[in-house]
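>>> okay, here's the prediction I keep looking at, along with the sequence it came from:
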Amino acid sequence: MIAPLHFADAREAADLAAFLGRLIHYDRAAAVRLQAGSGALAVFGRPPSFEVLAIRTARLVDDVRLDVTVSAGELLEGIEESAGKAVVPDTVTGPPWAGLLPPRGGWEPVGAMPGATELRGAVAAAVAEFRSRDEELPQERRTRAERDRLGREIWSRTVAGTDLPLRAVHAAQSLGFLPPHEVPVALLASGPWLRLRTPYGSIALRTAPMSLTVTPGAPR
């Protein structure tokens, strides 16, 4: 039995609940990996289709040590926003990505990123382009495979001369990390990993194929 997690600020419980709700919107059976230590909690999830890892952090009252994979839906049900706490559900068998987390350190800034408003504009333009080109497809080519190919072409484009694919920015906006106002945005790199970071969370992805080496990781 894992003791409940108590957040340093009740608003962080609400923010985590919002993040989990967005993950479940994309995958009702989503799992998340929780890592806690040194008064902080990191929650890792992988929304389908974006091919990225999403990371949400929160401050805890106690120095809890924890590293488990659980159901995102059950964790959401266990959050008491008004009390600022969360009941951790029973562990589940983790999906493969849960054993391949970004490194805990060694992150360095990578160039200058556009502001949040410009990034949201890039996502909106890509969505509009996809819809326009999809409508232009002749009926015989309106297949799932053709639409998937079109989506890969658009969302694999990189941002502002970096190696960050546009799908990572799309994921950040979809998960609430790029809210409808200006926020600080940074791009960091550590080995083969890239990380798009805002005050609301991070999106991480590898720029090289995954290996089978399990990275312990740590709260962010």
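Thanks, I have it. Quick caveat, the model's predicted, so the values are computed rather than measured.
>>> when you work out contacts or count neighbours from here on, use the C-alpha atoms and nothing else.
Fine.
>>> can you give me the strands for this protein?
Assigned by DSSP state E, the chain shows strands spanning 5-6, 31-37, 40-45, 53-59, 66-71, 79-80, 85-86, 108-109, 186-190, 193-198, 201-206.
>>> and the fourth one, how far out from the chain middle?
The chain centroid and the centroid of strand 53-59 are separated by 8 Å, computed with Cα atoms, centre = their mean, to the nearest Å.
>>> so which elements touch that strand?
Secondary-structure packing of strand 53-59 (3 or more Cα pairs under 8 Å, 6 or more residues apart in numbering; DSSP states H and E): helix 10-26, strand 40-45, strand 201-206.
>>> ok, how many other residues are close to residue 36?
24 (other Cα atoms under 10 Å).
>>> so the longest helix anywhere in the chain versus strand 186-190, what angle?
With secondary structure taken from DSSP state H, the chain has its longest helix at helix 116-136. Relative orientation of helix 116-136 versus strand 186-190 (axes from the mean of the first three to the mean of the last three Cα atoms, to 10 degrees): 80 degrees.
>>> and residue 41, how far from residue 12?
Between residue 41 and residue 12 the distance is 11 Å, computed by Cα to Cα, to the nearest Å.
>>> okay, pairing it with this:
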Amino acid sequence: MELVFPDAQGLDDLRTFVSRARAADDDGAVRLQADGTTLAAYVGVLPGAGLMGEGAVLGLRVMPLATPATLDVTVALAAVGDRLARESGGRLEIPPMTVRAPWSAVAPPRGGWERVGAVSADDLVVAAREGIAEIAQGAPSEAGGHAVTALRRQVWGRSTTTIPPVRAGGAFAAYVLGFASSGSEVTVWAHGRWTRLSTPTGHVLMR
């Protein structure tokens, strides 16, 4: 199975998205959903807890395809990254080995979102950088894995001081995935237990 993009730029966009997602979690996965000539690529930036993935933070990039396709697979970021490193045209061969990512079991809603406001991308960047610094200072190299996980959950689970407030983990995802462009505005949407941060570059989904 392969995906055909309109041009090399489309493949470059996916390559950049995957590279940034690997910077957040090199052992992570990407869910590739193709329906006709639209590809939705989801990545898990912060893991959730429990069967319903409460607290999960996902990144979403939507890209056009040149050839219609029907696909829904979750594969390792590293495997996709390796293939993208070898590709120079507009085609991507899908890795044959799928992986299980808990966050991919609960799909975000496609429609029915309600706009609840907008925040400054610069404010999200500040919140993300402050959170990164707090985790770096509070999690010394000798700290155990459980302590680091608990600190990250605490930092990224709190709300930002923006109006409307959003979870700091969403600010981190927008920052690390390159969605928060300086001087731009990020719209905030809600749907039940989900919150979405949207920019022209991509979306952050929080449960």
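Yep, it's here. All figures in this text were calculated on a predicted structure; none of them were measured in a lab.
>>> out of the strands of structure 1, nearest to residue 172 of structure 1?
strand 201-206 (6.3 Å; Cα to Cα).
>>> would you mark the buried spots in the closest one?
In terms of neighbour count (16 or more other Cα atoms under 10 Å), strand 201-206 of structure 1 has its buried residues at 201-206.
>>> same thing with stretch 129-141 of structure 2?
Buried-residue list, stretch 129-141 of structure 2, by 16+ other Cα under 10 Å: 131-132, 135, 139.
>>> repeat that for stretch 118-125 of structure 1.
Buried-residue list, stretch 118-125 of structure 1, by 16+ other Cα under 10 Å: 119-120, 122-123.
>>> so can I have JSON lines of those residues showing distance to residue 163 of structure 1?
JSON lines is the format used below for the buried residues of stretch 118-125 of structure 1 (distance: Cα to Cα, whole Å):
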{"residue": "119", "distance to residue 163 of structure 1": "15"}
{"residue": "120", "distance to residue 163 of structure 1": "18"}
{"residue": "122", "distance to residue 163 of structure 1": "15"}
{"residue": "123", "distance to residue 163 of structure 1": "16"}
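>>> would you check which pair of the residues you listed lies furthest apart?
119 and 123 (6.4 Å).
>>> any residues in contact with both of the two?
residue 169 (Cα atoms under 8 Å, 6 or more residues apart in numbering).
>>> residues contacting the most centrally placed residue in structure 1?
Nearest residue to the geometric centre of structure 1 (Cα atoms, centre = their mean): residue 54, 1.5 Å. Residue 54 of structure 1 makes contact with 44-47, 172, 201-204 under the criterion Cα under 8 Å, 6+ apart.
>>> any idea how far the counterpart of it in structure 2 is from residue 197 of structure 2?
Taking TM-score structural alignment as the criterion, the aligned counterpart of residue 54 of structure 1 in structure 2 is residue 59. Using Cα to Cα, residue 59 of structure 2 is found at 10 Å from residue 197 of structure 2.
>>> what's the answer for residue 82 of structure 2, then?
29 Å.
>>> same question for residue 160 of structure 2.
With Cα to Cα as the criterion, residue 160 of structure 2 and residue 197 of structure 2 are 13 Å apart.
>>> looking at the two, which one has more neighbours?
Taking neighbours as other Cα under 10 Å, residue 160 of structure 2 and residue 197 compare with residue 197 leading, 26 against 20.
>>> residue in structure 1 matching the more buried one?
Counting by TM-score structural alignment, residue 197 of structure 2 lines up with residue 196 in structure 1.
>>> cool, residue 169 of structure 2 as well?
Aligned by TM-score structural alignment, residue 169 of structure 2 pairs with residue 167 of structure 1.
>>> wait, what's in contact with residue 4 of structure 1?
So residue 4 of structure 1 contacts 85-88 (Cα under 8 Å, 6+ apart).
>>> between those, which is nearest residue 29 of structure 1?
Using Cα to Cα, the shortest approach to residue 29 of structure 1 within those belongs to residue 88, at 16.4 Å.
>>> one step back: any chance of the buried residues of strand 201-206 of structure 1 in JSON lines with distance to residue 151 of structure 1 as columns?
Listed next are the buried residues of strand 201-206 of structure 1 as JSON lines, based on distance: Cα to Cα, whole Å:
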{"residue": "201", "distance to residue 151 of structure 1": "24"}
{"residue": "202", "distance to residue 151 of structure 1": "23"}
{"residue": "203", "distance to residue 151 of structure 1": "19"}
{"residue": "204", "distance to residue 151 of structure 1": "20"}
{"residue": "205", "distance to residue 151 of structure 1": "18"}
{"residue": "206", "distance to residue 151 of structure 1": "19"}
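>>> between all of those residues, which two are at the greatest distance?
Checking those with Cα to Cα, the most distant pair is 201 and 206, at 17.2 Å.
>>> what's the closest non-adjacent residue to residue 71 of structure 1?
residue 31 (4.5 Å; Cα to Cα, 6 or more residues apart in numbering).
>>> the one you found contacts residue 69, doesn't it?
Yes - judged on Cα atoms under 8 Å, residue 31 of structure 1 makes contact with residue 69 at a distance of 6.7 Å.
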